[in-house]
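> sharing a model prediction with you, sequence too.
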Amino acid sequence: MRPGMPGPGAPGTKAKSFGPSLRRLAVRLAPEKVYLAIIFVLATTAVVLNTLGPQILGRATNLIFDGVIGKQLPAGLTKDQAIAGLRDQGQNRLADMLRGMDVIPGAGIDFGAVGRVLALVLTLYVVASVFTWLQGYLINEVINRTVKRLRADIEDKIHRLPLSYFDSTPRGDVLSRVTNDVDNISQSLQQTMNQLVIQVLSVIGLLSMMFWISPTLALIALVTLPAAIWVTTLIAKRSKPHFIDQWKYTGLVNAQVEEAFTGHEVISAFGRIREVGQEFDQRNEKLYQSSFRAQFISGLIMPTMTLLGNINYVLIAVVGGLKVATGSLSLGEVQAFIMYSRQFSAPLMQVGAMINLLQSGVASAERIFEILDAEEQQPDPAEEDLRPLERGRVAFEHVGFGYEPDTPIIEDLSLVAEPGHVVAIVGHTGAGKTTLVNLLERFYEIDSGAITIDGVNITDITRDRLRSRIGMVLQDTWLFGGTIRENIAYGHPNASEEEILAAAKAAYVDRFVHALPHGYDTVLDEEGSGVSAGEKQLITIARAFLAKPSILILDEATSSVDTRTELLVQHAMAELRRDRTSFVIAHRLSTIRDADLIVVMDKGRIVEQGSHRQLLAARGPYRELYNAQFAGAAVGAEAVEVQ
């Protein structure tokens, strides 16, 4: 973590509200508007066909009921004569019911007509199912392409973020956002959009048919709707903060696991396993509590909607039965209405369940949008200064920089590195040595002054061109998953086999690689398992050899190699540094005696500079560092002799 930067536990920005985040997520579907139009047509057609089904099925019920009643009436009479006869017998209610029916006295059930109606209904349902399947298939295509673009946007955004963003954000949390949160968005959209269009259209279609059959029953069915909306909104509002916490603590748990896994050896060596376990338990408990509350509260939507639906069903059944008895409606129409009312409850319950899923998906979307909205590094210049950068003359001109605006790290620093010279940068920990070379690479932007290479301001050229002229070997080595050959060639992907082998021999990688099972084809993981820390560092040095940069930065590049290997590497470095400007950050002052210029830094300022002899003769800070280092070694030697 850089000085002045907030720690991993620093709170993130406040989450956006549900509505704007949902609309922003919906905007990402805009490139699929043609497919969305086709999906809408398919969904509308499927809903219309499904909605017509109960009404047509009610005709079959009427045919059967009419046939049963007609069979019980004397043949040869007309319907009006049969009704008049029932009224003469005092059976007025039965006469009213018969008046609303299409019966032929003495005739039984017309099974042919019933069969044709059932065949029509079956055809409608089959065609509707096919359209629904096509709609679901296209929605999955649309969502997967949208999520693919979202992942690509996140990847591009990460490459545009400044290094300071990653200094202040735990890697595990970033990984959780890029993986878990994106997957959650995908799943939420797939489970909601696949039904959302159909359910909304179903509500409209069902309401239309219900009002067409009986406005009175339709109004009764709508009595519970305001209560359902109110309950759903209330529960969704209560569950939203818990969904946000759920995914926040998911990121924190992932960060904890990633940190514990990476530093497992250190944790074990210092006996901190119990403390790390306790911290994990605390975060895991918070994740459990937030997840339980989110799921429990949002889970109340379905049973509440079911209860309201059952109350609605009872009211419709009672009033519908009375209307059949009075002849206002046929039995088939009441049957169709009851089917519509039950279907009407189902979309409402589905919408309630989808709001539950959307709460989780939008909470993840907010975390993704925080990355996409993060402040980016300064863009590359629109018109690049194309002057060549071959000589490697580097000049820092009154440079000022701080990780935080009110906390300057480097103040009014001026320094010139001539082409082909070796500039060693020394100083106490936190003096600003690594910060200086990070500014040269434009990992951070300076607050004042200028840095030039061969007279060209580094802000006037693209970062890719700038960094292509700079080779860097860090104290913390990093290898990628792949073979040793591929790791060396990372500095120059188009290098020939001869160039790779030459770089390996120059960095003394060739000395140990033949002892490995598969030589240069030995596969390493990202942690470099299978080779020692010193061998990993030699591989990174070979990578720098192969890149053949104009400017070379060595940040404690030989700190992990043994003394004998260090002498060999120093000799190789002398060849590598020839005709190149080199910046060497070193704590072991014995390794930089031959530097053309030694710069002593303290609290972001250059307090002394010159050659090794000049600085020793000046009896200043460098001499104090030098004497302290070797005096410490002498004291250690005397202690060994005493023992």
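Yep, that arrived.

> going by C-alpha atoms from here, please, whenever you check contacts or count neighbours.
OK.

> now residue 600: which helix or strand?
According to DSSP states H and E, residue 600 maps onto strand 597-602.

> same check on residue 516?
Residue 516 belongs to no helix or strand, assigned by DSSP H and E.

> distance of the closest residue to it other than its chain neighbours from residue 529?
Sequence neighbours aside, residue 522 is the residue nearest to residue 516 in space, at 6.9 Å (criterion: CA to CA, 6 or more residues apart in numbering). To residue 529, residue 522 is 11 Å away according to CA to CA, to the nearest Å.

> between the two, which one's more packed in?
Remark: of residue 522 and residue 529, residue 522 carries more neighbours, 16 against 13, as counted by other CA atoms under 10 Å.

> distance of the more buried one from residue 539?
Distance, residue 522 to residue 539, by CA to CA: 13 Å.

> give me the common contacts of these two.
Jointly contacting residue 522 and residue 539 under the rule CA atoms under 8 Å, 6 or more residues apart in numbering are residue 484.

> give me the residues contacting the helix or strand following the strand holding residue 600.
Elements were assigned by DSSP H and E; along the chain past strand 597-602, the next helix or strand is strand 605-610. For strand 605-610, contacts defined as CA under 8 Å, 6+ apart pick out 410-413, 431, 596-601, 615, 620-622.

> alright, now check it against this:
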Amino acid sequence: MSDGKSGSAFGTTWKRIIVYLGKGRRILWASLILSFMSTILTLIGPGKLTEITDKISEGLGGAMDIDGIAGLVIVLVAIYTAGLVLSVIENYMVATLSQRTAGRLREDLSSKINRIPLSYFDSTSTGDTLSRVTNDADRVGESTDEGLGTFISEITLLIGALVMMVYTNITMAMAAILPTVAGMLMMLLIMRKSQKYFQNQQRNLGDMNGLVEETYSGHTVIKAYNAEGRFGKRFVTVNEDLCRSAFASQFLSGMMMPLMSFIGNFGYVMVCIVGALLALDGQISIGVIVAFMIYVRLFTQPLSGMAQAFTSMQTAAAAGERVFEFLDLPEMVKDETEPFDSSKVKGEVEFRDVHFGYVPGKEIIHGFSLKVKPGQKVAIVGPTGAGKTTMVNLLMRFYEVNSGDILIDGRSIKDMSREEVHDCFSMVLQDTWLFAGTVRENVVYSKEGVTDEELTDACEAVGLHHYVETLPDKYDTVLDDVSSISVGQRQQITIARAIVQNAPLLILDEATSSIDTRTERKIQEAMDRMMENRTSFVIAHRLSTIRNADVILMMKDGNVIEQGSHEELMRAGGAYCELYNSQFDN
């Protein structure tokens, strides 16, 4: 990325952040006003200090005006106290705004995840997505406080101090301003050069989170295959990229603080020299020099603060660019359909000349057609990569078909909302999924109005009830990452969840793959009862479990090459017969 593009991205992203604040911009403007008022009070102070100094100087040669000096001191303390109170309120408002912004970003990112196509996750790591939702969103919020809040305060102080210096003595003001202008130009140049490194830093941080998530979630496999060295090398590579980009960004931005300190000290020297010459010439008093020393401090102090603010703002721009990039992703077409009552579905399903490919130009389902009668059991078999799971994804409308149509009870699923399509199905996948919650919550999940009797019946049907009764709090026992629950028991919970859901259509994707033979027989009986009078789609690798299917689809390379009952396909002696016999070949 070129420097020009980096600078453009910085400005564009911050414009979007300001717009994104929405109603919060009122808080921003209010904080700006408070900051301005606080700064004015701070700038009035040196003027009063000049008066105190002059009164003390006059008193050295005669009577000291104690009452006048005391009055000025009281006024000065009141001014600085009021400035402190306004600054505290302003900081509170900016902190509130920054956290509201981060919270709103996380809410919008969470909502966006539900609206983007699943194809996005086919090419993006989970860790990178998590990094955008957590690290990047938090960084934008924090930098709105650290960067924008500080920048507003410091720029107001800088302008106010400049005005007061020019008002007090323009010659000394020019002596202090010229070095500062040179420093600000150098600071802007550094910021322009370093922005691309902040962008690389956030991107590399996303890569690091993706690798860590992949490594820790597959830690057992890595250990089993002695792949620690391989993943260690990958970690070193990603870590080095992150360290390089972080070093470059922090080193360049870190140069701004000492540079501004040097410019500030140089400004002090210039004011001292010019002030001494003017005082010797009788053009100014000692009190003016004292006031100017404070003004110079007030003028140069914001430069260091602005340098720090620019660093935070650069980080926010890099993080914000990744956040808005995610928020700008194309979404699934919004459903605008007539209401559909899934509880009245009879279960007729039809595939009409369906064509589909995950990648444009690479079709994997070629003109598939099938009509399933209500209550039929359809088994889908075939080698890995044949398109079995793809058929289920299309049926559930996780992906849209390229051409053709899928109908439920004669109605195209395109004319149904995705939620309505999902309500038609109970689904049990080979990969189990539980969330941090009680056994009851995991089984019932999103189903409302489930009674204790229905819950118990479902768990008894899959052989889980006895295990649950041994838990400390039975069905109210909390399951989490450290719970000692086996893979088979996890699968039993997901099957019980499908029974409780009681949808008119059922999808089973090798649902008993992680269960022992004895438990499998019991679950198979429960699933047979569950499939009675219910249209079912079963993806199976163990062909002995689908011999009683009404229709068996033998798939290969996205095509249904054979279709029929078990007996019909065995008599045909084709690919299904060969596959079936191979599983029972002594």
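All right, it came through fine. Fair warning: this is a prediction, and the values are worked out from it, not measured in the lab.

> which residue lines up with residue 420 of the first structure in the second structure?
Superposed on the second structure with TM-score structural alignment, residue 420 of the first structure falls opposite residue 375.

> in what helix or strand does its match lie?
Using DSSP H and E, no helix or strand contains residue 375 of the second structure.

> ok, now how distant is it from residue 543 of the second structure?
When distance is defined by CA to CA, residue 375 of the second structure is 20 Å away from residue 543 of the second structure.

> do residue 504 of the second structure as well
Residue 504 of the second structure is 24 Å from residue 543 of the second structure, where distance means CA to CA.

> about what we covered before: in contact with the residue nearest to residue 516 of the first structure, which residues?
Contacts here follow CA under 8 Å, 6+ apart; on that basis residue 522 of the first structure touches 483, 484, 516.

> again, only this time at 10 Å
482, 483, 484, 485, 486, 513, 514, 516, 530 (CA atoms under 10 Å, 6 or more residues apart in numbering).

> could you do residue 143 of the second structure as well?
Listed by CA under 10 Å, 6+ apart, the contact partners of residue 143 of the second structure are 98, 102, 149-150, 309-317, 319.

> mind running it again at 7 Å?
312, 313, 316 (CA atoms under 7 Å, 6 or more residues apart in numbering).

> now, which of those residues sits nearest residue 393 of the second structure?
The nearest member of those to residue 393 of the second structure, counting by CA to CA, is residue 316 at 38.0 Å.

> so which strand or helix has the aligned residue in the first structure for the closest one?
Using TM-score structural alignment, the partner of residue 316 of the second structure in the first structure is residue 361. Assigned by DSSP H and E, residue 361 of the first structure belongs to helix 331-372.

> gap between that helix and the chain center?
25 Å (CA atoms, centre = their mean, to the nearest Å).

> with the second structure superposed, average distance for it?
Its aligned residues in the second structure lie a mean 1.3 Å from helix 331-372 of the first structure after superposition (mean CA distance after the TM-score superposition for the first structure).

> quick check: next helix or strand after that helix?
strand 394-401.

> how about that following strand: buried residues?
The neighbour-count criterion (16 or more other CA atoms under 10 Å) identifies 394, 395, 396, 397, 399, 400, 401 as the buried residues of strand 394-401 of the first structure.

> what residues in the second structure pair up with that strand?
The aligned range for strand 394-401 of the first structure in the second structure is 349-356, by TM-score structural alignment.

> any idea which residue sits dead centre in the first structure?
The centroid of the first structure falls nearest to residue 178 when counting by CA atoms, centre = their mean (2.9 Å).

> could you find the counterpart of residue 115 of the second structure in the first structure?
By TM-score structural alignment, residue 115 of the second structure lines up with residue 160 in the first structure.

> what about that match, how many residues nearby?
Residue 160 of the first structure is flanked by 15 other residues according to other CA under 10 Å.

> show me the contacts for the aligned partner of residue 60 of the first structure in the second structure.
Structural alignment (TM-score structural alignment) places residue 60 of the first structure against residue 52 in the second structure. The contact partners of residue 52 of the second structure, taken as CA under 7 Å, 6+ apart, are 69, 72.

> give the aligned range of stretch 495-505 of the first structure in the second structure.
The aligned range for stretch 495-505 of the first structure in the second structure is 450-460, by TM-score structural alignment.

> before we move on, the earlier item: roughly how far apart are the match of residue 420 of the first structure and residue 566 of the second structure?
Separation of residue 375 of the second structure from residue 566 of the second structure (CA to CA): 17 Å.

> out of the two, which sits in the busier spot?
For residue 375 of the second structure versus residue 566, neighbours defined as other CA under 10 Å are more numerous around residue 566 (23 against 18).

> map the more buried one across to the first structure for me.
Taking TM-score structural alignment for the superposition, residue 566 of the second structure sits opposite residue 612 in the first structure.

> contacts for stretch 164-175 of the second structure?
So stretch 164-175 of the second structure is in contact with 270, 271, 274, 275, 292, 295, going by CA under 7 Å, 6+ apart.

> element containing the equivalent of residue 165 of the second structure over in the first structure, please.
Under the alignment defined by TM-score structural alignment, residue 165 of the second structure corresponds to residue 210 in the first structure. Assessed by DSSP H and E, residue 210 of the first structure sits inside helix 182-213.

> quick one: average offset of the helix or strand following that helix versus the second structure, please.
With elements assigned by DSSP H and E, the helix or strand that comes after helix 182-213 of the first structure is helix 215-221. Aligned to the second structure and superposed, helix 215-221 of the first structure gives a mean residue distance of 1.9 Å (mean CA distance after the TM-score superposition for the first structure).

> much appreciated, bye for now.
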